[in-house]
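S.K.: Quick one: sequence and predicted model below, then my questions.
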Amino acid sequence: MTKTNTDSIRRSVLGAALALTAGFIVVPAGALHAEGGTVLKSVPSSDLAILDPIWTTAQITGEHSFLIYDTLFSIDSSGMAQPQMLESYSVSDDGLSYTFVLRDGLTFHDGTPVEAADCVASVERWSKRRPDGEMMNAYGAKWAVVDARTFTLTLDKPYSNVEAGLGDNARPAFIMRQEDAATDAFEQIKTAVGSGPYMFDEEAWRPGSKVVYHKFAEYVPRSEPSDGFAGGKVAGPDTIEWTVIPDSATAVNALIAGEVDMVISPTPDLLPLLDADPNIETMTLSPIGFQGMLRFNSLATPTDKAGVRKAINLVVQAHQEEYLSAMVGLPENYRVCLTPMVCGSPYETMVGTEQFTDVDVKAKVAEYLEEAGYADEPVVVLDPTDQQALHSMILVLAQQLRDVGINVDLQATDWGTVSKRRTTKAGPAEDPNGYNIFPTWWGANSMLNPITNVPLNTAPGGENWYGWPSDETLESLRLSFADARTEEEKQKIVDDIQQRFFDVMPYVWVGQYFAPMGYRTDRIDGIVSGGTPVYWNITLKD
């Protein structure tokens, strides 16, 4: 069996523009970059604090990476993986051997050619931190260079998700230079050099304020039409600028005034202002939405006790609508969902969820806390005040936990700091950066599959995702999903996973919500939807 596709590309465009807070000059959105050319100005979802897409799962780092890196595969609008950097690839009849051939002429931003050794090193690094890569390793994955443009993958047993895993819309295997990919997967890379459609302007980078990207003249799109995240990804604007504006009202006013072209995450209460402007349109990036999450540090007292985690989860599930309403406003912007496997997904299951309804919450919480030996230890909760939805979620949580007798230490900070502090394994008593709970969100399409659900990994050893829960039973069930051959088998495994999940409680899910973005229709056209904001195929109007 042979699968072939020719002529690869990637072209992403993200941006941000001038800080519109006090002390910065506002430049009209149609203004030219100092070196000439067109400029797209966008207010991103948060500040870019970390450049390494392997070291972190922060969405803003993913958005940055789609701009500067290329991928071997990308996912089209039907959910199928299609080649991007590859001229062709083939799979042996037994499913154990893959051969990949790169397109000719792929070039890194420093002028060096992209070669098979870069791809192998990048995929191997990716595989140490990403669920699909970890699964491939469990199936005996061995990558090898054949020549400058050709490399292979061999497996001990067939794994059906190779292409989709490498091209995942949330965290694909971004291809780096071999020297960068040689960095330990648990250490951050020091550079941001890719072969994608835009180059990162490190000199113009002002953390907390501004990020700039310039079109890479040597990048050549695929010849196929754009289709989802696959096909021809054509870069339009010469420069992409992100302006970090923590205050949503300021960002929305800038969009209405024409000072920026896009605002990725306007707060729900401001959407009527955007809808009232004939030159602005709002759209939802993902039809299945996002899943809010509270992640425990399972190594730190007192959230190292399952009883404490179950108590906190019960508080949330019993009042989920209060959280969602505070986060995104009107009911059309959210969906109450009592299953962590995502409502509306192929593997939605209500097994075990009856415990969250018709329950005396205070009495059951007291039972859980007594079971855990909770002795009024402070629970340090990180509060990213520059992320409206997460900030609102945390304020509701803090009050409700106090109401049931949990000692909450609420620590206000920003999202960039949360992204750094959540890597701290030591608890608050041992390290000033320690914590017990941090909030985040995930694209719901990542959470519905046990393999792609990153925080569901409970492999012992402390090398799984931040929070580091450990449970061999749950992890064994998760891995068994990849071996299931029928949908009936898969659903049975998902039911068993959910039952064990409720015993272990590696995280708290907070329903589903839908996050619209706003953009000026009189300035831009061609926005691609798919969950992660990307900017290829955007054209700027005169």
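M.R.: Yes, it's here. Numbering: from 1, shown residues only.

S.K.: hey, let's count contacts and neighbours off CA atoms from now on
M.R.: OK.

S.K.: for the chain, longest helix please?
M.R.: Ranked by number of residues, the top helix in the chain under DSSP state H is helix 487-504.

S.K.: That one - contacts with which helices or strands?
M.R.: Here helix 487-504 touches helix 306-318, helix 472-480, going by 3 or more C-alpha pairs under 8 Å, 6 or more residues apart in numbering; DSSP states H and E.

S.K.: Kindly reformat the ones you listed as JSON lines and extend each row with mean neighbour count.
M.R.: Converted to JSON lines, those look like this (neighbours: other C-alpha atoms under 10 Å):
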{"stretch": "helix 306-318", "mean neighbour count": "23"}
{"stretch": "helix 472-480", "mean neighbour count": "17"}
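
S.K.: Centre of the chain to the longest helix of the chain, how far?
M.R.: Relative to its parent chain, helix 487-504 has a centroid offset of 24 Å by C-alpha atoms, centre = their mean, to the nearest Å.

S.K.: Give me the residues contacting it.
M.R.: Residues from elsewhere that reach helix 487-504, judged by C-alpha atoms under 8 Å, 6 or more residues apart in numbering: 306, 310, 339-341, 347, 349, 351-352, 450, 471, 473-474, 477-478, 480-481, 484.

S.K.: Just want the angle from that helix to helix 306-318.
M.R.: Comparing the axes of helix 487-504 and helix 306-318 via axes from the mean of the first three to the mean of the last three C-alpha atoms, to 10 degrees yields an angle of 110 degrees.

S.K.: which is the next helix or strand following helix 487-504?
M.R.: Counting by DSSP states H and E, the next helix or strand C-terminal to helix 487-504 is strand 507-513.

S.K.: centre of the chain versus that following strand, how much separation?
M.R.: 15 Å.

S.K.: for comparison:
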Amino acid sequence: MSAPSVVGAQGSVARTLRVIPQSNLTSLDPVWTTAVVTRNHAFLVFDQICAQDAKGEIKPQMAEGWLLSDDRLTLTFTLREGLVFHDGQKVTSKDVVASIKRWARRDPFMQVLQPAVAEVEAMDDRRFRFRLHRPVPLLLQALGQTQFPCFVMPERIASTDAFTQIREAVGSGPFRFVANEWNPGQSAIWAKHDGYVPRQEPVDGLAGGRAPRIDRVQWTIISDPATSASAMTQGEQDYWEYPLHDLLPVLRRSRDLVVEQRLLEGTYGVARFNTLQPPFNNPAIRRAVAMAVDQRDYLTAVAGTDPRGWGVCEGVFTCDTPLANEVGSEILKTHSIERARAALREAGYANEKVVLITPSDYPQINALSLVTADLLQRIGMNVEVISADWGTLIQRRASKEPVERGGWSVVHTTSSGASLTMPVFHLFLRANGANAWFGWPDDAEIERLRGAWVDAPDAAAGRVVAEQLNRRAMEVMSYVPLGYYWQPSAWRKNLTGVFRAPATVFWNIGKS
């Protein structure tokens, strides 16, 4: 009597990709939050108009193609046939236009380009166009970016204000979100979208055919890394997105596991100040803290003492990319607690409380946070460390209130190297006040330079602007770069189709 149910259970496991994600999923809205875990969810559910391949080139995805007019003032897209939302409704240009408009209000890249856009309009069910005041060579790069993707939602959902969080995840991507099985803090489920028609091309980065080769994707939140490692080695889980570095040797000893760097770039750490509230509304105090930072302390705390696992990068742009420079970065090379303590006194620090929130369930960011907490205490600041789960942290960091009313002073996060290569989508560089990333720095000169980079006539001129941006960023010091580390993933050897990409995505992956 029990045999059929056992066989059924085994079959269910064979058709389910069991994943330990980087952190808890608390928001379904990839426009409202920049949390990478929400972006990973969104890549399962939503599709893009165009997408980046492994070389960073923009290729059609939902679009069949596009045409730029001879005067370069009209860019017309045609959607490919067979696009259907998870609720059964056909995807039309009106859905795409509404999605573009909502996304554009929050995307740093598009905010820079927006003054050149006269209108985005639907022409018929499959065609839509951008009408431009002047040529915008970077428009396709903005639409197809990985950092803050333009995901397409039904018009009824995309009509939600960009600063209001959506609660319904309906897209046209390869998997549909199973809302009634979502248990925040424990698990989340996605099921294969039977109506999805992938592009008939090999997968290439985030471009090509996004073929769903598994029936279900199940994320299970396991906050204890040792428990996660045991679940992987014993076959209870199939994929661990961000294994703790200390446990990599244990995972590598297992004959059943693969441990490899799947992401295309290193992971960059960031300490972000709340520039609205004391004491970090004072740039001199922010700069004093930066004088005490030694990136090596942070990187070894996360990735160990082997320097092959990490790298110092004391500028705002991703190291070893065209705009990388350290002009004006001398402050990050100070590495002195004593000088930082003296600078803090000179800046007029008056023992204001500093609230640093650290994620208890995100080991890598927790490690970065605790290094900063120790550093702040050593230079003489009045520090309160609050431990919270990652989902709570990303909700709280949206608060602009003083610390005594639930606000914050310092938070940490990480970013892919690709997200920090250009001024237009560098979230932490943006300094447009209320519309900036959490911390809300307001600096007209940084904003002027970001626009100047877009208008630079050639690469050499753009490089000059990038150096000016690095110098100004070190003066404003709205965040402290903490270097980068390599973050491998682990998966069981019976998984097929695992490929390298600039984001953690689960299409093309099956089980043998």
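M.R.: Nice, thanks for sending it over. Please read all numbers here as calculations on a predicted model, not as lab measurements.

S.K.: Superposed, what's their TM-score?
M.R.: Overlay of the two chains. TM-score (TM-score structural alignment, normalised by the length of the second structure): 0.96; 506 aligned residues with a C-alpha RMSD of 1.7 Å.

S.K.: Quick one: map Ser416 of the second structure onto the first structure.
M.R.: When the first structure is aligned by TM-score structural alignment, Ser416 of the second structure is paired with Gly443.

S.K.: ugh, typo on my part, it should be Thr26 of the second structure
M.R.: Checking TM-score structural alignment: Thr26 of the second structure goes with Ala49.

S.K.: On the three-state scheme, its match is what?
M.R.: coil (DSSP: H, G, I helix; E, B strand; the rest coil).

S.K.: Could you check how far it is from Thr440 of the first structure?
M.R.: 15 Å (C-alpha to C-alpha, to the nearest Å).

S.K.: Quick check: closest non-adjacent residue to the counterpart of Gln10 of the second structure in the first structure.
M.R.: When the first structure is aligned by TM-score structural alignment, Gln10 of the second structure is paired with Ala31. Spatial nearest neighbour of Ala31 of the first structure, chain neighbours left out: Val39 (6.8 Å); criterion: C-alpha to C-alpha, 6 or more residues apart in numbering.

S.K.: compared with the second structure, how much does the longest helix of the first structure deviate?
M.R.: Its aligned residues in the second structure lie a mean 0.7 Å from helix 487-504 of the first structure after superposition (mean C-alpha distance after the TM-score superposition for the first structure).

S.K.: Could you pull out the buried residues of that helix?
M.R.: 490-491, 493-502, 504 (16 or more other C-alpha atoms under 10 Å).

S.K.: Check stretch 152-159 of the second structure too.
M.R.: Result for stretch 152-159 of the second structure [16+ other C-alpha under 10 Å]: buried residues Val152, Met153, Pro154, Glu155, Ile157, Ala158.

S.K.: mind listing what's buried in stretch 373-392 of the second structure?
M.R.: So, applying 16+ other C-alpha under 10 Å, buried residues of stretch 373-392 of the second structure: Ala373, Leu375, Leu376, Ile379, Gly380, Met381, Val383, Ser387, Ala388, Asp389, Trp390, Gly391.

S.K.: Could you export those residues as TSV, including secondary structure?
M.R.: As requested, these are exported to TSV (three-state DSSP):
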residue	secondary structure
Ala373	helix
Leu375	helix
Leu376	helix
Ile379	coil
Gly380	coil
Met381	coil
Val383	strand
Ser387	strand
Ala388	strand
Asp389	coil
Trp390	helix
Gly391	helix
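
S.K.: What's the separation between the match of Thr26 of the second structure and Trp205 of the first structure?
M.R.: Remark: distance between Ala49 of the first structure and Trp205 of the first structure (C-alpha to C-alpha) = 10 Å.

S.K.: Val361 of the first structure now?
M.R.: 48 Å.

S.K.: Check Glu463 of the first structure too.
M.R.: 31 Å.

S.K.: which residue lines up with Ile524 of the first structure in the second structure?
M.R.: Looking across to the second structure (by TM-score structural alignment), Ile524 of the first structure lines up with Leu495.

S.K.: Not counting residues beside it along the chain, what's closest to that match?
M.R.: Lys511 (4.5 Å).

S.K.: What's the match for the one you found in the first structure?
M.R.: Using TM-score structural alignment, the partner of Lys511 of the second structure in the first structure is Leu540.

S.K.: Verify the stated contact: its match with Gly236.
M.R.: Yes. With contact defined as C-alpha atoms under 8 Å, Leu540 of the first structure reaches Gly236; the gap is 7.2 Å.

S.K.: neighbour count winner among the two?
M.R.: Gly236 (21 against 18; other C-alpha atoms under 10 Å).

S.K.: That one matches what in the second structure?
M.R.: Match for Gly236 of the first structure (TM-score structural alignment): Arg213.

S.K.: show me the contacts for its match.
M.R.: Applying C-alpha under 8 Å, 6+ apart, the residues near Arg213 of the second structure are Trp507, Asn508, Ile509, Gly510.
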